[in-house]
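Trainee: Everything below, folded, please.
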Amino acid sequence: MTPAVRFAAVYAALTAAHEVADHWVQRDTEAVAKGEPGPEGARACAVHVATYTATQAAALAAVNRVCGLRLPPARAAAALALSAATHYAADRQGGHWRDEKPRGVVRLAAATGSAKWLQRDPNAGYLLDQSWHKGWIFIAALLAAPKE
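Mentor: From the prediction side, this is the model:
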């Protein structure tokens, strides 16, 4: 199996699982609370990221088995950890896309020229959030699917 095929299969599995976990598995209570400050927000985000990571792990295990990818377990675990950590970092932003004092990923987006877009377009925050996740999923797939 070529590295390109292995990468494509891993990326497809992680991305499909991302969509399912972020939009079907995540409960509304977690979606609302995960960006709130303090321990309650951190717990809600951790619960979401745990179910998100479990969904991605199930998809990765399925594609590994069905497609015979022979992914090294340590690399698969590292890819899932990277996806989880970067997902948590972004999701702690929660509904704070329009705050006067942006933090974290929102501050990065504003610094790279997206501040006006964030203020003007109600969908900008969601789109930036999703593109952040998918960019890191790309890197995670590269990590999980090495050249043999």
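
Trainee: Going by C-alpha atoms from here, please, whenever you check contacts or count neighbours.
Mentor: OK.

Trainee: I'd say Tyr52 and Ala16 touch.
Mentor: No - counting by C-alpha atoms under 8 Å, Tyr52 stays clear of Ala16, with 11.3 Å between them.

Trainee: Between these two, which has more neighbouring residues?
Mentor: The neighbour count for Tyr52 versus Ala16, taken as other C-alpha atoms under 10 Å, is higher for Tyr52 (24 against 14).

Trainee: One more, so I can put them side by side:
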Amino acid sequence: MKRTRPTINPGVVGALFAAVLPAHHAADYLFQRHSDAVNKGEAGAVGRRACTRHVASHTLVQVAAAYGMARATGVRLRPSSVLAGAAVSAITHWVADRREPLRKAAYALGKGEFHDLGKARPGHDDNECVGTGAHFIDQAWHMVWLAPAVTLMARGARMVR
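Mentor: Predicted structure coming up:
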């Protein structure tokens, strides 16, 4: 008997993206512990623990948003697909939020100057602003990976109404 691969409904992908994108922002800005935001990019165990805590809560918020959308619209998601998409989002989020990998990538791609925009300058009385180049690169990275993550979440979903 021929096995068929689960299909991906573009409408479900769009609905998931519409649900998970604001959840991403809420998890990154509203629900993230201040200590995790400050420490997640630090070297060593303190940074790794802070980043892991943040990514765990971030992933829970995204999965809750996905299932909330599914319940509200009559879509049945496959738990294995949601897990796969959440794993892509979590792993790529953790890498980005450790900060050094994205900084190295920015410099390797000739975007080092953009990365450093808005950063406090040593020897000056500057305050680092929220809208730094590093922040925009971080968010761009998350958006790039959010698309395949929700596409995986939609794999095999079906309408139940």
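
Trainee: Would you report the TM-score computed for these chains?
Mentor: Put the two chains on top of each other and the TM-score (TM-score structural alignment, normalised by the length of structure 1) is 0.87; 138 aligned residues with a C-alpha RMSD of 1.6 Å.

Trainee: Mean per-residue distance, the longest helix anywhere in structure 1 versus structure 2.
Mentor: The helix that spans the most residues within structure 1, counting by DSSP state H, is helix 38-67. For helix 38-67 of structure 1, the mean deviation from structure 2 after alignment is 0.7 Å (mean C-alpha distance after the TM-score superposition for structure 1).

Trainee: Just tell me the aligned range of that helix in structure 2.
Mentor: Aligned by TM-score structural alignment, helix 38-67 of structure 1 corresponds to residues 44-73 of structure 2.

Trainee: cool, and stretch 84-92 of structure 1?
Mentor: Using TM-score structural alignment, stretch 84-92 of structure 1 pairs with 90-98 in structure 2.

Trainee: Contact partners for Gly112 of structure 2?
Mentor: Arg103, Ala106 (C-alpha atoms under 8 Å, 6 or more residues apart in numbering).

Trainee: and it, what pairs with it in structure 1?
Mentor: In structure 1, Gly112 of structure 2 lands on Ala115 (TM-score structural alignment).

Trainee: Quick check: the gap between that match and Val63 of structure 1.
Mentor: Distance, Ala115 of structure 1 to Val63 of structure 1, by C-alpha to C-alpha, to the nearest Å: 39 Å.

Trainee: again with Ala79 of structure 1
Mentor: 15 Å.

Trainee: Comparing those two, which residue is more hemmed in?
Mentor: Neighbour count, other C-alpha under 10 Å: between Ala79 of structure 1 and Val63, Ala79 has more, with 24 against 20.
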